[in-house]
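Asker: Please work out how this folds:
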Amino acid sequence: MNYRKIIISQNLDERLLEKIQVLIPEWKIITGRDPAIWSDHIHDAEIIAGWKTEMKQLIMNGERKNLKWIQTWSAGVNALPLDTLEKGNVQITTANGVHAYPISETIFALILAFTRKIDTYVKQQQKKIWHHAQMQEEIHNKTIGIVGVGKIGKETAKIAKAFGMTVLGVRHSGKSEEFVDEMFTQDQLMKFLPKCDYVIVTLPLTSKTRHMFGKNEFNLMKPSAFFLNIGRGSIVIENELVQALENQQIAGAGLDVFETEPLPENSPLWEMDNVIITPHTSGNTEFYDQRLIEEIFIPNLKNYLLGNIPEINLLNYKKGY
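Answerer: Modelled structure (predicted):
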């Protein structure tokens, strides 16, 4: 018997797996992280849910005769062979939106850590030092600038309003958004950056966003401003960020993503007192799989089974997101 196949390259909770099985009882479902489980099925799988680096070579070798749709487990698609998949008319949907709550929480954890000197006090506690560290700032009535007002940016703006902040946004279309007081386009950074006390980058990596932030942009920021990047490392020219921090052109940086990951041990960022580093974990949450399956994959699967293109978070190949 010839089964239609789906590969789920994750160790899914049985409850979530059952929700999928109910929809496709006659399909063969291959599930698990170990490549040994699914590598022999790439050539005739119709759907792949969860992208693994080991899949790239198999896909590039043409082992994808039935592949119609890939659901990624991340918001970014930079690791996928997009040119090959586009030529094969493979639809790609992403995990965009799953991260809105955990990443916005991380953003404010970093902002509050800087403003209320939490990182400094943790270091002092380890050395048993009792010192106020000139702590006096607060975030109420400050201006937060969100570069990339998608789902993460919207949630960040909503939280910022609870703190009484002025919210500025940057988005490609310049379209207004709830909780954002003023919206800018990418070519208006010169006007946008000097207004911000906190600059938050939530953008995907595309040809237009690569190295978007460098020496010129940091020169436009206030010396008292903090820079936070939870988008992609290559949006920033990292050595120029290091220089801006060393020269006190900006007050500090909260960084979850880097040009090279893991961040090399010889990176000067590790040793800087005005930098907080997190290891690309800002999107981690106990509800990750549940949200992805229930809010994105299953609705898309239902649509796909009706003969339609999965619409939620459908990748636009031309835009890169």
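Asker: Only C-alpha atoms from now on, for both contacts and neighbour counts.
Answerer: OK.
Asker: got the contact list for the longest helix seen in the chain?
Answerer: When every helix of the chain is counted residue by residue (DSSP state H), the longest turns out to be helix 100-115. Outside helix 100-115, the residues that touch it by CA atoms under 8 Å, 6 or more residues apart in numbering are 118-119, 135-139, 151-153, 155-156, 159, 198, 200, 228, 230, 252, 254, 276, 282-285.
Asker: now the other sequence, so there's something to compare against:
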Amino acid sequence: MRTILCLPGFTEEQQAAVRLAAPELSIVFGQKDGTEDYYYQEAEVIFGWDAKVKEVALQEGTKLRWVQSWSSGIDSLPLELLEKRGILLTDASGVHARSVSETAVAMMMGLSRGIAAAVRNQQTRVWESPKSLAELNGGTVAIVGAGEIGREVARLARAFDMRVIAVRRSGRSMSEADIVYDVARLDDALREADYVVNILPLTNETEHLFHAERFAVMKSSAYFINVGRGATVRTADLLEALNKGVIAGAGLDVFEQEPLPADHPLWAMPNVILTPHNAGGMTVRNTERLAKLFVSNLAIYLSGETANLRNLVDYKKKY
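Answerer: Predicted structure coming up:
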């Protein structure tokens, strides 16, 4: 019998919605304490990802035909093997837009308003105000990688009366932005911005896109926020830019090496906010959106119109 394996995370109500969408299929909901290999071997569809998907479900002769990732970023998945096996892959683009954009804006405010420094001072009971404070209103934010998350960052930035520059591969207009630049004008956007929000996926073109020369064109008063992928930034160059005052500070949710080593210099920098790659974490709302995406895609998959799957990954582009 055709089998769908959903890894842990869905509520009973969400499980019922999946069953309703595929009443003629066997649907297995994985357990937090582990799911038997047999179900990975039998699965035609897998929602989610864990080590067993690669170890068991991607073997020769696999029955697997479609994986719905619960993450927007899929660079950590074995894309070449998935493509070789002829398996469809859809990501969760758009699902985490609200939570990631809220993290980005929280970092912007935490740095500009001195909140990050105040939290550090609170631990040692030091009454001290930063030498300078900034405001979001009237400032310019450059959103690099203006997809679904970028649109949401832009919407929030507009609420603070900010000027919004969107940097998009296509250069196509975006109603939420005041101006759109294509990637050839990235440096122009960096020169104008008081806040740079990086939301880029990791591809061959974006790896280490942010390096010393890029930080050098930014304002010395500007803040760099990374909620995209860690390897889009050359960490050593960012460290140097922060140490030398080339830029004012950074808010980082993603890193080239994760977990970030305990002895890494970034931990101790007073002008840096770090979060443990949880901007897109599975909040209640994110789980609801992801369940709706999967149920919607499941109906499309079962209809045979797989080319119409939402967020279908192009293995050549790696997103």
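Asker: quick one: TM-score?
Answerer: TM-score for the superposed chains, counting by TM-score structural alignment, normalised by the length of structure 2: 0.95, backed by 317 aligned residues with a CA RMSD of 1.5 Å.
Asker: who touches the most centrally placed residue in structure 1 in this structure?
Answerer: Among the residues of structure 1, the one closest to the centroid is residue 231, at 4.9 Å (CA atoms, centre = their mean). Counting by CA under 8 Å, 6+ apart, residue 231 of structure 1 makes contact with 201, 202, 203, 204, 205, 257.
Asker: go again using 10 Å as the cut-off
Answerer: Contacts for residue 231 of structure 1 were tallied using CA atoms under 10 Å, 6 or more residues apart in numbering; they are 75-76, 103, 147-148, 200-205, 255-258, 280, 282.
Asker: Which residue in structure 2 aligns with it?
Answerer: Matched by TM-score structural alignment, residue 231 of structure 1 corresponds to residue 228 in structure 2.
Asker: do residue 89 of structure 1 as well
Answerer: Matched by TM-score structural alignment, residue 89 of structure 1 corresponds to residue 86 in structure 2.
Asker: so how far is residue 16 of structure 1 from the counterpart of residue 285 of structure 2 in structure 1?
Answerer: When structure 1 is aligned by TM-score structural alignment, residue 285 of structure 2 is paired with residue 287. Per CA to CA, to the nearest Å, residue 287 of structure 1 is found 12 Å from residue 16 of structure 1.
Asker: Looking at these two, which is more packed in?
Answerer: Neighbour count, other CA atoms under 10 Å: between residue 287 of structure 1 and residue 16, residue 16 has more, with 14 against 11.
Asker: Now do residue 256 of structure 2 against residue 68 of structure 2, distance only.
Answerer: Residue 256 of structure 2 sits 25 Å away from residue 68 of structure 2 when distances are taken as CA to CA.
Asker: er, residue 183 of structure 2 actually
Answerer: Counting by CA to CA, the separation of residue 183 of structure 2 from residue 68 of structure 2 is 29 Å.
Asker: When those two are compared, which one has more neighbours?
Answerer: More crowded of residue 183 of structure 2 and residue 68, by other CA under 10 Å: residue 68, with 23 against 17.
Asker: what's the counterpart of that one in structure 1?
Answerer: Aligned against structure 1 by TM-score structural alignment, residue 68 of structure 2 finds its counterpart in residue 71.
Asker: Which residue comes closest to residue 318 of structure 2 once chain neighbours are left out?
Answerer: Of all residues beyond its chain neighbours, the one nearest residue 318 of structure 2 is residue 203 (6.3 Å), with distances taken as CA to CA, 6 or more residues apart in numbering.
Asker: Same question for residue 212 of structure 2.
Answerer: residue 237 (5.0 Å).
Asker: Report how many residues lie close to the one you found.
Answerer: 18.
Asker: if I look at the aligned partner of it in structure 1, how far off is residue 191 of structure 1?
Answerer: With the correspondence set by TM-score structural alignment, residue 237 of structure 2 lines up against residue 240 in structure 1. In this view, residue 240 of structure 1 and residue 191 of structure 1 are 21 Å apart by CA to CA.
Asker: Just to be sure, the match of residue 237 of structure 2 is in a strand?
Answerer: No: looking at residue 240 of structure 1 with DSSP: H, G, I helix; E, B strand; the rest coil, it is helix, so not inside a strand.
Asker: Residue 160 is in contact with residue 166 of structure 1, correct?
Answerer: Yes: at 7.7 Å, residue 166 of structure 1 counts as touching residue 160 under the criterion of CA atoms under 10 Å.
Asker: What span of structure 2 is stretch 136-155 of structure 1 aligned with?
Answerer: Residues 133-152 of structure 2 are where stretch 136-155 of structure 1 lands when matched by TM-score structural alignment.
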